[in-house]
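K.L.:
Here is my input; please provide its structure:
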Amino acid sequence: MLVAFSITPLGVGDSVGDLVADAVRVVRESGLPNRTDAMFTTIEGEWDEVMAVVRRAVAEVEKSAPRVSLVLKADIRPGTADALNAKTARIESLLSEPRETA
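P.N.:
This is a model prediction of the structure:
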């Protein structure tokens, strides 16, 4: 499964980058395939292992923030491997093909 999630520390002021970095560090140390962009961190693995990493990332932020917001989107597709890269590669492939016009 793929899980894209965003953790936002609340009640700690305007600058939250250091706490977000703490959450991303948890994800990277998990050893599961992952990618972080400006809006989300996406992680790939089995249900229990992915959700455990998300929970640990939230717990890490909770150490310094009185409130935490979590946004999560999941793509559950059994039997799929390397979806983190394959989905992006498919779109890039389609974009590189000439598009027929009417």
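K.L.:
can we go C-alpha only for contacts and neighbour counts from here?
P.N.:
Fine.
K.L.:
Give me the distance between the nearest residue to residue 54 once chain neighbours are set aside and residue 50.
P.N.:
Ranked by C-alpha to C-alpha, 6 or more residues apart in numbering and with sequence neighbours excluded, the top spatial neighbour of residue 54 is residue 27, at 7.5 Å. Remark: distance between residue 27 and residue 50 (C-alpha to C-alpha, to the nearest Å) = 9 Å.
K.L.:
out of the two, which sits in the busier spot?
P.N.:
Using other C-alpha atoms under 10 Å, the more surrounded residue of residue 27 and residue 50 is residue 27, with 23 against 20.
K.L.:
Check which helices and strands the helix or strand containing residue 91 is in contact with.
P.N.:
Take DSSP states H and E as the rule and residue 91 turns out to sit in helix 83-96. Judged by 3 or more C-alpha pairs under 8 Å, 6 or more residues apart in numbering; DSSP states H and E, the packing partners of helix 83-96 are strand 41-44.
K.L.:
Here is a second sequence; please produce its structure as well for comparison:
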Amino acid sequence: MAVFAFSVAPMTAGESVADQVAEAVRIVRESGLPNRTTSMFTEIEGSWDEVMPVIQRATESVARGGHRVSLVIKADIRPGAPAGQITSKIARVEERLAADETETGHS
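P.N.:
Sure thing, here's the model as predicted:
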């Protein structure tokens, strides 16, 4: 199991890339794998064999029309970890922050 964060966009100067990025995100969402999109990355959770073809299809969709493409991938690979790390990692940090606030009296 792993959580992958990736960013894909055509390398065009001065143009909006929203349409191409939206198509890539649509492909990720249609995969059925746990995912979320932020302003910088799309995160997707699953095995290598599940996730990499999705990232490839998303990248290929951005490359349509002959665009040169920028692709950045980061992975948190956790052999044997249970599914749900895409949300539980954040929950663990929030729990620690809440505990720190309780201990220090800061809110």
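K.L.:
which residues make contact with stretch 71-82 of structure 1 from outside it?
P.N.:
Stretch 71-82 of structure 1 is contacted by residues 1-7, 44 when judged by C-alpha atoms under 8 Å, 6 or more residues apart in numbering.
K.L.:
Test my guess that residue 10 of structure 2 contacts residue 17.
P.N.:
Yes - counting by C-alpha atoms under 8 Å, residue 17 is a contact partner of residue 10 of structure 2 at 6.8 Å.
K.L.:
More neighbours: those two, which one.
P.N.:
Set residue 10 of structure 2 next to residue 17 and count neighbours by other C-alpha under 10 Å: residue 10 wins out with 23 against 15.
K.L.:
just to revisit the earlier point, shared neighbours of residue 27 and residue 50 of structure 1, anything?
P.N.:
Common neighbours of residue 27 of structure 1 and residue 50 (C-alpha under 8 Å, 6+ apart) are residue 43.
K.L.:
And the helices in structure 1?
P.N.:
Using DSSP state H, the helices assigned to structure 1 run over residues 17-29, 47-62, 83-96.
K.L.:
so the last one aligns onto which residues of structure 2?
P.N.:
Going back to what we said before, that points to helix 83-96 of structure 1. Aligned by TM-score structural alignment, helix 83-96 of structure 1 corresponds to residues 85-98 of structure 2.
K.L.:
can you give me how far that stretch is from the chain middle?
P.N.:
Between the centre of stretch 85-98 of structure 2 and the centre of its chain there are 17 Å (C-alpha atoms, centre = their mean, to the nearest Å).
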